[in-house]
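only geometry, no sequence info:
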């Protein structure tokens, strides 16, 4: 005779699998964080190359060439981070015998992409108007909002990462000259810590 407690636990697990996207891999957070830190280091080297002492606290007028290099660097970091996240997610899904593209996945992406697309367009507007000091805070804010918005369709722990990103974005908006530091903390250090905790909890 089956144990009612085991049956109930099995039903609960099936319901969770059908209503939440549980293929997120903590290693994708570690990879994304590492890529972000490398990107931040490259950005700092670019500032140095153009004679800008980023940590001096002085305001500088960036050249058109430097602006585009920073923009392309940010785009490259985004592509690499997303690529690593997709790769680790696919690997975990195959290992656990789970489908990747489901109705839950579509709901997750919908709630994630709306704030991200809106934030991306807003950052393009900031770039167009030369408000470079607010781009890093804006990316943190909109990314945090996207995580909180999508948390109901995946591991609930992700909302806490979102709250931390929002907090850093607000802090960075008051000291726009140090956006790179907050950006490295949010997308680099926090991602690595979150990824390691998630990997240990859900491996």
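Cool, got the structure. Note that the coordinates shown come from a computational prediction; the quantities given were computed from them, not determined experimentally.

alpha carbons only for contacts and neighbour counts from here, please
OK.

quick one, longest helix in this protein?
Using DSSP state H to define each element, the chain has its longest helix at helix 64-96.

how about that one, which residues are buried there?
Across helix 64-96, burial judged by 16 or more other Cα atoms under 10 Å covers 70, 73, 77-78, 81, 84-85, 88-90, 92-93.

presented hereafter is structure B, for comparison with structure A:
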């Protein structure tokens, strides 16, 4: 009987330490919705380029601006949905939404993301947009791996997948768009579904 009590105490201490050092209230549903937003955005961009630009995206004119706007809209919707659903889950779990672990999570996530975004912007200005899709995946994957130290460790696996897809896109730029769809769209839905049933339903 005493050994069971000791094991229970150890388990509770471990959970308390985990909560104090990691932000674990991420919502799996937000990942699913982010993937859906990405697929819708990709479909819009594909239709615009195919219909009004003969299947070739040129860094000039309203088609490119519309695709860029769609990309930003996807990012804003994904971030907004993530904040809302994660806040709701944190309240349900009785966790703080803006404490030391969550600040570390955001900080470590944003470093590779901002650096990558600036680098991609530079090469776009230079007219070298062939590898932009692959680079988005690589830097996003690095951001996930970097942030996983302060959150649910499982997100690192999504990060590894994104990095691999990004490297393939860098090697074969012609497939960059479809790899982007696979990484940001389908993989988010698959991963979000897994996380939803593993953590949100538990």
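Cool, got the structure. Everything quoted here is computed from the prediction, not taken from an experiment.

re the thing from before, closest to residue 128 of the first structure out of the buried residues of helix 64-96 of the first structure?
residue 70 (13.6 Å; Cα to Cα).

what's that closest one aligned with over in the second structure?
Mapped onto the second structure by TM-score structural alignment, residue 70 of the first structure lines up with residue 67.

on that earlier part again, average gap between the longest helix of the first structure and the second structure?
Here the mean offset of helix 64-96 of the first structure against the second structure after fitting is 1.0 Å, by mean Cα distance after the TM-score superposition for the first structure.

again, but for stretch 160-172 of the first structure
Using mean Cα distance after the TM-score superposition for the first structure, the mean distance for stretch 160-172 of the first structure is 0.4 Å.

where in the second structure does that stretch fall?
With TM-score structural alignment as the criterion, stretch 160-172 of the first structure aligns to 157-169.

may I see the buried residues of the matching stretch?
In stretch 157-169 of the second structure, counting by 16+ other Cα under 10 Å, buried: 158-169.

which one of those residues sits closest to residue 197 of the second structure?
Within those, the smallest distance to residue 197 of the second structure is 16.0 Å, found for residue 158 (Cα to Cα).

can you tell me which residues contact that closest one?
Neighbour list for residue 158 of the second structure: 141, 144, 187, 191 [criterion: Cα atoms under 8 Å, 6 or more residues apart in numbering].

with distance to residue 7 of the second structure and secondary structure added, can I get those residues in a markdown table?
Output for the contacts of residue 158 of the second structure, formatted as a markdown table (distance: Cα to Cα, whole Å; DSSP: H, G, I helix; E, B strand; the rest coil):
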| residue | distance to residue 7 of the second structure | secondary structure |
| --- | --- | --- |
| 141 | 37 | helix |
| 144 | 33 | helix |
| 187 | 37 | helix |
| 191 | 32 | helix |
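
need these in TSV (columns: neighbour count).
Converted to TSV, the contacts of residue 158 of the second structure look like this (neighbours: other Cα atoms under 10 Å):
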residue	neighbour count
141	28
144	28
187	19
191	19
